[in-house]
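1. Here is a sequence with its predicted model. Questions after.
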Amino acid sequence: MSQFFTEEDSVETVNARMGVEINPRLEKVMASLVRHLHAFVKDIHLTQSEWEIMIDFLTRTGQICTGERQEFILLSDTLGVSMLVDAINHHRPVGATENTVLGPFHVAGAPEREMGTTISSDGKGESCLFEGRVIDLHGNPVAGARLDVWSDNADGFYDVQQPDIQPKWNNRGVFTTGADGRYSFVGIKPVSYPIPHDGPVGTMLGALGRHPYRPAHMHFIVTAPEFEKVVTHTFVGDDSYITSDAVFGVKGTLLAPFERVNDGRTVWRSPFDFVLTRAIAGQHSAE
């Protein structure tokens, strides 16, 4: 290997510059990043103008980020990286409820609500009863499980996107199961909506011939002592975007029934059971 940079020895030359007493994990991550990045550049014969476009894209991605908007996470989402990281880190037994992306609109501190009450306060949308059980892999009810839930409104916006239009905590709430592990609350049947696409990520999607829409879904974070935390959605299975989610968040096991009802209370009913797995000793469970 030459002590100077060459095309042939680019990876070895760059990685050889790392010190001998650095964090072992950092060394492994950066060495692999350099290998794959250089292989990518060589594989496609990246041109100087394409490199400049790439630098400009990343610069604009950073510039549009704010306290309320994280364009780099959006980029990770739309390239499937967020879902891949989630999948690698949340292997669960068959039958356990699967994880999916958290999304950018979760807000900590949502109000604790009585079981069966409504989370919708803007008067829009078709009412829906969400109900089911929180159980373990053997079908036993999980008492004291907390369900942190949230969704968009009938116009496809979360309350934090419209602070001057929607009531605070609209379509949000936290519910805690009793001894029977059952939960129920009234929300609305969620609707599909586009992810923010007025920035670099939206430009990228357009250039790739991709749409920015997510299929309709209800968000859940389910936690319980001694069990693994589940961050997931339930999806409206017949949504037109169900097989083309812009952030690749749909899993077949998360398609929930949405049944029309005529009980005079709600228009829809969506039953779904959450199946939790025991936390491994030394592993974090409920937060």
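-> That came through fine.

2. Please make it C-alpha for all contacts and neighbour counts, starting now.
-> Will do.

3. can you map out the strands along the protein?
-> Under the criterion DSSP state E, the chain carries strands at the ranges 127-136, 146-150, 172-176, 182-188, 193-194, 213-214, 217-223, 230-236, 255-256, 259-260, 268-271, 274-276.

4. Pull the number of nearby residues for the closest residue to residue 133 other than its chain neighbours.
-> Once flanking residues are discounted, residue 133 sits nearest to residue 182: 4.2 Å by CA to CA, 6 or more residues apart in numbering. By other CA atoms under 10 Å, the residues close to residue 182 number 20.

5. wait, isn't residue 182 in contact with residue 140?
-> No. Residue 182 is beyond contact range of residue 140, at 11.1 Å (criterion: CA atoms under 8 Å).

6. Next, the contact list for the closest residue to residue 185 other than its chain neighbours, please.
-> Once flanking residues are discounted, residue 185 sits nearest to residue 116: 4.2 Å by CA to CA, 6+ apart. For residue 116, the contacting residues are 183-186, by CA atoms under 8 Å, 6 or more residues apart in numbering.

7. One more: residue 32?
-> Going by CA under 8 Å, 6+ apart, residue 32 touches no other residue.

8. Just the buried residues of stretch 112-124, please?
-> Going by neighbour count (16 or more other CA atoms under 10 Å), the buried part of stretch 112-124 is 115, 118-120.

9. Could I get the full set of helices for the stretch 151-287 of the chain?
-> Remark: helices assigned in the stretch 151-287 of the chain by DSSP state H, counting those that start in this stretch are 200-207.

10. what's near enough to touch the residue nearest to the spatial centre of the chain?
-> Nearest residue to the geometric centre of the chain (CA atoms, centre = their mean): residue 101, 1.7 Å. Taking CA under 8 Å, 6+ apart, we find residue 101 in contact with 82-83, 86, 231-232, 249.

11. can you put those in TSV and add distance to residue 45?
-> Converted to TSV, the contacts of residue 101 look like this (distance: CA to CA, whole Å):
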residue	distance to residue 45
82	27
83	29
86	31
231	40
232	40
249	32
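
12. nearest to residue 178, of the buried residues of stretch 112-124?
-> Closest to residue 178 out of these is residue 115 (9.4 Å), distances taken as CA to CA.

13. show me what contacts residue 179?
-> Shown in contact with residue 179 (CA under 8 Å, 6+ apart): 141-144.

14. okay, the residues you listed in CSV with distance to residue 24 and neighbour count next?
-> Converted to CSV, the contacts of residue 179 look like this (distance: CA to CA, whole Å; neighbours: other CA atoms under 10 Å):
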residue, distance to residue 24, neighbour count
141, 43, 20
142, 40, 23
143, 42, 18
144, 40, 17
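
15. structure B:
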Amino acid sequence: MRNLNEQTVTQAVVNLLSGTPDPRLKFVLTSLITHLHNFARDVKLTEKELLAGISFLTATGQKCDDKRQEFILLSDVLGLSMLTVAMNNEKPEGCTESTVFGPFHVEGAPVYENGADIANGAVGEPCLVRGTVKDRNGAPIAGAVLEVWQADAAGNYDVQYPDLETHQARGVLTSQDDGSFEFRTVVAVAYPIPVDGPVGDLLRATERHPWRPAHLHFMIKAKNYETLVTHVFRNGDRYLDSDAVFGVRQTLVADWIKQPDGGYTLTYDFVLNPVG
């Protein structure tokens, strides 16, 4: 491996993977190295630009903690998250579509009974959310576990408040015997993704806006069904066609209906795809 040049170094690196025992790892690394080297040759990458890229990724990692995942945010704004979702979540017609996971999911959200107020003090207009979890034939799915999380009226998730000691606008419920679920929360609003880190620097450098249309996050799990990670988006939001993370699907857009008492209601039914 002496006297390598820009044309021969790629194959030399790939050759060193020949003994990789995991065939999938070998395949992925071979493709990654090949495309990465071709990218560097294509743009004629300079040493200064390589160092800047490494510094950017270093800063991205340093911005991550137990409440924020800057690398997920980076993947989201580059469209990589949605591409991966689209490739890995093809479903039969009629099933609820998947979308991006987002960087603000946390483990250990509080468990609530149906009808409970999961806002738990979050700022915003009151909203009643209800619906059903069904299979492709319209039969109810009882015992489905629904994990829900959202931003408040200020556009912040609970984990973005450093002094908040309890979870707000997030919770876990279970569908009833007829597949129904119901909870009270606050109205979803559009909000900007965090721009105080490397991802924000990238958006400013490319003159992109950071806004996401109003939505609720759902992760739904049920025995013998594929786990569904999705959003429900608020109809009429100005950012539906320019979501900063490319996550909108028309089938996931729903109406928040204003009620005489000043609150809102959202009704949405989820259809799960069976495993296999």
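-> That came in fine, so what should we check first? Predicted model, so just to flag it, every value in this text is computed and none were measured.

16. so what's the residue nearest to residue 133 of structure 1 up against?
-> Applying CA under 8 Å, 6+ apart, we find residue 182 of structure 1 in contact with 131-134, 141.

17. out of the residues you listed, which is most surrounded?
-> Of all these, residue 134 has the most neighbours under the rule other CA under 10 Å, reaching 28 neighbours.

18. That residue and residue 184 of structure 1, how far apart?
-> 11 Å (CA to CA, to the nearest Å).

19. now do residue 206 of structure 1
-> Where residue 184 of structure 1 is concerned, residue 206 of structure 1 sits at a distance of 40 Å (CA to CA).

20. Looking at these two, which is more packed in?
-> Taking neighbours as other CA under 10 Å, residue 206 of structure 1 and residue 184 compare with residue 184 leading, 20 against 13.

21. quick one: the more buried one and residue 131 touch, right?
-> Yes. Assessed by CA under 8 Å, residue 184 of structure 1 is found in contact with residue 131 at 4.1 Å.

22. ok, back up a step: the residue nearest to residue 133 of structure 1 -> structure 2?
-> Counting by TM-score structural alignment, residue 182 of structure 1 corresponds to residue 180 in structure 2.

23. show me what contacts residue 149 of structure 2?
-> For residue 149 of structure 2, the contacting residues are 105, 169-171, 216-218, by CA under 8 Å, 6+ apart.

24. Report the contact partners of residue 170 of structure 2.
-> Contacts of residue 170 of structure 2 (CA under 8 Å, 6+ apart): 109-110, 118-119, 147-150.

25. and if we set it to 10 Å?
-> Counting by CA atoms under 10 Å, 6 or more residues apart in numbering, residue 170 of structure 2 touches 105-106, 109-112, 117-120, 122, 147-151, 157-158, 185, 216-218.

26. try residue 68 of structure 2
-> 102-106, 159-160, 194.

27. Please apply the same query to residue 163 of structure 2.
-> For residue 163 of structure 2, no contacting residues are found, by CA under 10 Å, 6+ apart.

28. what sits in contact with each of residue 134 and residue 184 of structure 1?
-> Joint contacts of residue 134 of structure 1 and residue 184 (CA under 10 Å, 6+ apart) are residue 177.

29. returning to what we had before: any figure for the gap between the residue nearest to residue 185 of structure 1 and residue 169 of structure 1?
-> Noted for residue 116 of structure 1: a distance of 17 Å to residue 169 of structure 1, by CA to CA.

30. just residue 25 of structure 1 next, same as before
-> Relative to residue 169 of structure 1, residue 25 of structure 1 is positioned 41 Å away (CA to CA).

31. okay, those two: which has more neighbours?
-> Set side by side, residue 25 of structure 1 and residue 169 show more neighbours around residue 169, with 19 against 9, by other CA under 10 Å.

32. Map the more buried one across to structure 2 for me.
-> Correspondence of residue 169 of structure 1 to structure 2, assessed by TM-score structural alignment: residue 167.

33. any idea what the residue nearest to the centre of structure 1 aligns with in structure 2?
-> With TM-score structural alignment as the criterion, residue 101 of structure 1 matches residue 100.

34. just residue 268 of structure 1 next, same as before
-> Using TM-score structural alignment as the criterion, residue 268 of structure 1 maps onto residue 264 of structure 2.

35. residues in contact with its match?
-> By CA under 10 Å, 6+ apart, residue 264 of structure 2 lies in contact with 125-129, 184-187, 255-258.

36. Quick check: neighbours shared by residue 182 and residue 140 of structure 1?
-> Shared contacts of residue 182 of structure 1 and residue 140 (CA under 10 Å, 6+ apart): 133-134.

37. Now do the contacts for residue 200 of structure 2.
-> 73-74, 77, 193-194, 206, 208-210 are the contacts of residue 200 of structure 2 under CA under 10 Å, 6+ apart.

38. Can I get those residues in JSON lines including distance to residue 15 of structure 2 and neighbour count?
-> Shown next, in JSON lines, are the contacts of residue 200 of structure 2 (distance: CA to CA, whole Å; neighbours: other CA under 10 Å):
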{"residue": "73", "distance to residue 15 of structure 2": "34", "neighbour count": "23"}
{"residue": "74", "distance to residue 15 of structure 2": "31", "neighbour count": "21"}
{"residue": "77", "distance to residue 15 of structure 2": "34", "neighbour count": "22"}
{"residue": "193", "distance to residue 15 of structure 2": "42", "neighbour count": "20"}
{"residue": "194", "distance to residue 15 of structure 2": "41", "neighbour count": "16"}
{"residue": "206", "distance to residue 15 of structure 2": "37", "neighbour count": "9"}
{"residue": "208", "distance to residue 15 of structure 2": "40", "neighbour count": "13"}
{"residue": "209", "distance to residue 15 of structure 2": "43", "neighbour count": "16"}
{"residue": "210", "distance to residue 15 of structure 2": "42", "neighbour count": "19"}
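
39. Between these, which sits nearest residue 14 of structure 2?
-> Among the contacts of residue 200 of structure 2, and counting by CA to CA, the member closest to residue 14 of structure 2 is residue 74, at 27.3 Å.

40. Name the nearest residue to the closest one, ignoring sequence neighbours.
-> residue 199 (5.8 Å).

41. Residue 210 is in contact with that neighbour, correct?
-> Yes. Residue 199 of structure 2 lies in contact with residue 210 (CA atoms under 10 Å); the separation is 9.5 Å.

42. list residues touching both of those two?
-> Listed as contacting both residue 199 of structure 2 and residue 210 by CA under 10 Å, 6+ apart are 77, 193.

43. what does residue 211 of structure 2 align to in structure 1?
-> Aligned by TM-score structural alignment, residue 211 of structure 2 pairs with residue 213 of structure 1.
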